[in-house]
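Enquirer: Have a look; sequence and predicted model below, questions after that.
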Amino acid sequence: MQSSELDRRLQIVREIAVAAGEVALQFYDEKIQIEWKSAGNPVTAADHAANETILAQLHQHFSGEAVLSEESQDDMSRLGKDLVWVVDPLDGTKEFIKRNGEFSVMIGLVENGRATLGVVSQPAAAKVYFGAAGLGAWFAAANGMHTLRVSDLREPARLRMVASRSHFDARVDRVRKRLGIHEIRHSGSVGLKCALIAAGECEVYIHPSSKVNMWDSCGPAAILTAAGGVMTDLRGEPLNYTAVEVRHRQGLVATHGRLHEQVIQAILDEHVTVE
C-alpha cells in the first residue's frame, strides 16, 4: 500500500478510535453491568457500544474489507484477504470496571499478514497513540503531538519492565531477575503497555499466556514497530495474523528491539512456558 493511502487510513481510524472511546466513557460514571464471557473475562455494555461504533464507521469508510473484532463473531471472511481490520473495542475491561483509567480502544490493520497500521486510544486520559509502517508513530494529547520513538538503552540492568497491574506473574519475575532488571512499572491494557515502550518509557513487556488474541496485539504491534520496537512470541517468532485460530498460543514479547534476542534467550533459559 502506498504511503499516502496508509496515512489516509491512519487519520480516519484515529478518529474512529477516539469516537469509540467517547462512547465508552458514557458508561464510565454509571453503574457498570458486568457479563462474563468466560472465567476472568468480563464484558460490559461499553464494550458492545464501542464495538458497534467502530464496525459502523469501518464499514462506512472501508466497505467490503474484512473485520475481526473481539466482540463480534468471527465469520472467517478474513481468511485469504490481503487487508483485515482487527479490533479490540475495549482493551482492559477489568481496568474499566475498576475505573482506574487504564483501558483503551485498539484498532489495527493487517496487510498481507503483517500488522502495518495501529491506533490505541486511552479515552480516560484523552490520549491517542498511532502509527504505521514506513510513516512513523505519534502520541497526541492535550499538550499537542509528539513523535514516538523507543529508547536506546543497551545495558540489561538499566531496562525498565512494564507488567500487568491486575496480576503478578512469577514466570515474568524470574526473567526480570535473570536480566538484572530493577525497575518495573505496572499498567492495564496490552496497548498501553506497548505504548510505554514505543514512547521510550519502558523497554520490556512479556505476556506468557496462550490466551493472547490477534486483537490484543495487532494495533499495538504496528505502533511499536513504527516506533522502532519489536513484537514476537515467546520463542522469538513473528506473530501470525493469517491463521484460522485467533489466539497467539505462544504468548507475546514486546521490547524496544535493542536487546530483543537477549530477552528471548532469558525466557528460554528460565524455561518459561505459556499457560
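Expert: Structure received.
Enquirer: going forward, measure contacts between C-alpha atoms and count neighbours the same way
Expert: Noted.
Enquirer: Helices along the stretch 1-150 of the chain, start to end?
Expert: Secondary structure of the stretch 1-150 of the chain (DSSP state H, counting those that start in this stretch): helices located at 3-25, 45-61, 93-98.
Enquirer: now the ones you listed in CSV, with mean neighbour count?
Expert: As requested, those are arranged in CSV below (neighbours: other Cα atoms under 10 Å):
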stretch, mean neighbour count
helix 3-25, 19
helix 45-61, 18
helix 93-98, 20
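Enquirer: Of all these, which one is nearest residue 32?
Expert: Nearest to residue 32 among the helices of the stretch 1-150 of the chain is helix 93-98; the distance by Cα to Cα comes to 6.9 Å.
Enquirer: Make CSV out of the helices of the stretch 1-150 of the chain and add distance to residue 234.
Expert: What follows is the helices of the stretch 1-150 of the chain, written out as CSV (distance: least, Cα to Cα, whole Å):
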stretch, distance to residue 234
helix 3-25, 29
helix 45-61, 29
helix 93-98, 25
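Enquirer: between those, which one is nearest to residue 240?
Expert: helix 3-25 (21.2 Å).
Enquirer: Other residues contacting that closest one?
Expert: By Cα atoms under 8 Å, 6 or more residues apart in numbering, the list of residues contacting helix 3-25 from outside reads 46-47, 49-51, 53-54, 57-58, 89-90, 104-107, 117-124, 128, 130-132, 134-135.
Enquirer: ok, back up a step: tell me which of the helices of the stretch 1-150 of the chain lies nearest to residue 113.
Expert: Closest approach to residue 113 among those (Cα to Cα): helix 3-25, 15.6 Å.
Enquirer: Centre of the chain to the closest one, how far?
Expert: Here the centre of helix 3-25 is set off from its chain's centre by 15 Å, with Cα atoms, centre = their mean, to the nearest Å.
Enquirer: Please apply the same query to stretch 86-96.
Expert: On the basis of Cα atoms, centre = their mean, the separation between the geometric centre of stretch 86-96 and that of its chain is 10 Å.
Enquirer: burial measure for the nearest residue to residue 181 once chain neighbours are set aside, as a count.
Expert: With sequence-adjacent residues excluded and distances taken as Cα to Cα, 6 or more residues apart in numbering, residue 181 is closest to residue 157, at 4.7 Å. Residue 157 has 15 neighbours, counted by other Cα atoms under 10 Å.
Enquirer: Below is structure B, check it against A:
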Amino acid sequence: MLNLNEIMSLTRPIAWGAGDILMKYYQEPQDLEITFKGGEEGNVTSADLAANDFILSQLKQTFGTDNFAYLSEETEDNIDRLDHEWVWIIDPMDGTSDFIRRTNEFAVHIGLTYRQRPVLGLVATPAQDRLFQGILGNGAYIETRDGLQQPIRVSNKIALTEMVVVASRSHRNYQLENILHQLPKAAEIAVGSIGGKFAAIASGHADVYISVSGKSAPKDWDYCAPEIILTEAGGQLTHSDLSLLSYNNLELRQWGTIVASNGHCHREICQISQEAIAPIMK
C-alpha cells in the first residue's frame, strides 16, 4: 500500500486552498452564480465549480492518473474508475444550500479509497478555519491554520439517553422523523453539511447521525472522507443492518438507512432504526 502519511501531507494544502476559494466567494456574494442542476440534484454555484477545478487539477498534478482515478460531484463520471484500486472521491462543497443561505455550515470533502473502502480523508470547514483529517490506522485530527494538529475522539457516552443527535435542517422525511421520535436521546442539534455532522461526532460534540433515503440518497462523495475521520476517531458508520458502506461502484447513491455514531450503542441504534421504519416500509 502507498504511504498514506506522505499522501496526506501533500493533500492538506489542497484542502486548505479549496476552502480559501469557497471563502472568497462567500465573502463576495455578488460574484456568486447559482444554477439549478435539476431533479433531486439541487443547486451548483460558481464557488463549487471553482473549488472543483482547483482540487482536481492539484490532485492530478501531484498524483497523476496512472495509479489513481478521480470521482467528483461536479465532474462528469468516467467509469474507467471502476478499473482502479485507488480512487479519489471529492465533494468540492458539501452543503451548497447552506452556503447560499449563509449559515457558515459548508465543507470541502477529499477522500481516498482503496478497493472500495476509505483509507484517507480530509474535511475542511472554511468558515471555521478548521481541517479535519483521518488516516486508516493513524487516528483522526483537527488542524488549525497555523498547522497545529490535535487528536480528536468521539465522546465516551454509553447510554442513548445521554446522546446528542445531529440532523439536517432540510433533508428529512417521514421515516427519519419516526426514527428520531422513537430514539431515546438527550438532545437534537442541526448542522448543515454531512462533513460538519461527522466532524461533530468525531470530536465529541454530538453522538448520532441517521439518514434514510427517499426519492434520492446521499452519494459516495458525501460519506467517503467523513467516514474515515469518524472511524479513526473511534466511531462507526454502517447501514442499519450493520453492513459497511462500499465506494466506487457503478451506483453512486448510498441507499437505505445509514447510521453514524460514537460506537457505544451502535447496534442498538441500528435496531431501533429498523424497527421504527419497518411498518412504514410494508
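Expert: Okay, I see it. Every value quoted in this text rests on a predicted model; they were computed, and no experiment measured them.
Enquirer: what are the ranges of the strands in the stretch 1-150 of structure 2?
Expert: Shown for the stretch 1-150 of structure 2, the strands assigned by DSSP state E, counting those that start in this stretch span residues 34-36, 43-45, 68-72, 86-94, 107-114, 117-125, 130-135, 139-144, 149-151.
Enquirer: what secondary structure does residue 192 of structure 1 sit in?
Expert: At residue 192 of structure 1, secondary structure determined by DSSP: H, G, I helix; E, B strand; the rest coil is helix.
Enquirer: Please say which position in structure 2 it maps to.
Expert: Using TM-score structural alignment to pair residues, one finds that residue 192 of structure 1 aligns to residue 196 in structure 2.
Enquirer: thinking that match is in contact with residue 108, fair?
Expert: No: at 9.7 Å, residue 196 of structure 2 and residue 108 do not qualify as touching, with contact defined as Cα atoms under 8 Å.
Enquirer: neighbour count winner among those two?
Expert: When neighbours are counted by other Cα under 10 Å, residue 108 comes out ahead of the other of residue 196 of structure 2 and residue 108, with 31 against 23.
Enquirer: Kindly state which residue of structure 1 is aligned to the more buried one.
Expert: Residue 108 of structure 2 maps onto residue 105 of structure 1 when the alignment is built from TM-score structural alignment.
Enquirer: what residues are up against that match?
Expert: Contact analysis of residue 105 of structure 1 by Cα under 8 Å, 6+ apart lists 17-18, 20-21, 88-91, 119-123.
Enquirer: The same query, at a cut-off of 7 Å, please.
Expert: When contacts are counted by Cα atoms under 7 Å, 6 or more residues apart in numbering, residue 105 of structure 1 is found next to 17, 21, 88-91, 120-122.
Enquirer: now swap in residue 273 of structure 1 and tell me
Expert: Contacts of residue 273 of structure 1 were listed using Cα under 7 Å, 6+ apart, and they are residue 208.
Enquirer: Quick check: most distant residue from the centroid of structure 1.
Expert: Distance to the chain centre peaks in structure 1 at residue 31, reaching 26.9 Å (criterion: Cα atoms, centre = their mean).
Enquirer: What's residue 209 of structure 2 aligned with over in structure 1?
Expert: With TM-score structural alignment as the criterion, residue 209 of structure 2 lines up with residue 205 in structure 1.
Enquirer: What number of residues are in the vicinity of that match?
Expert: As a burial measure, the neighbour count of residue 205 of structure 1 was computed by other Cα under 10 Å and equals 26.
Enquirer: Residue 245 of structure 2 now?
Expert: Around residue 245 of structure 2 there are 18 other residues, counting by other Cα under 10 Å.
Enquirer: Show me what residue 223 of structure 2 lines up with in structure 1.
Expert: Aligned counterpart of residue 223 of structure 2 in structure 1: residue 217 (TM-score structural alignment).
Enquirer: Am I right that that match is in a helix?
Expert: Yes: the assignment for residue 217 of structure 1 (three-state DSSP) places it in a helix.
Enquirer: I'd like to know how far residue 236 of structure 2 sits from residue 266 of structure 2.
Expert: Remark: distance between residue 236 of structure 2 and residue 266 of structure 2 (Cα to Cα, to the nearest Å) = 7 Å.
Enquirer: So which of those two has more stuff around it?
Expert: The neighbour comparison of residue 236 of structure 2 against residue 266 (other Cα under 10 Å) goes to residue 236, with 25 against 22.
Enquirer: which residue lines up with that one in structure 1?
Expert: Taking TM-score structural alignment, the alignment pairs residue 236 of structure 2 with residue 230 from structure 1.
Enquirer: Equivalent analysis for residue 156 of structure 2, please.
Expert: Pairing criterion TM-score structural alignment: the partner of residue 156 of structure 2 within structure 1 is identified as residue 152.
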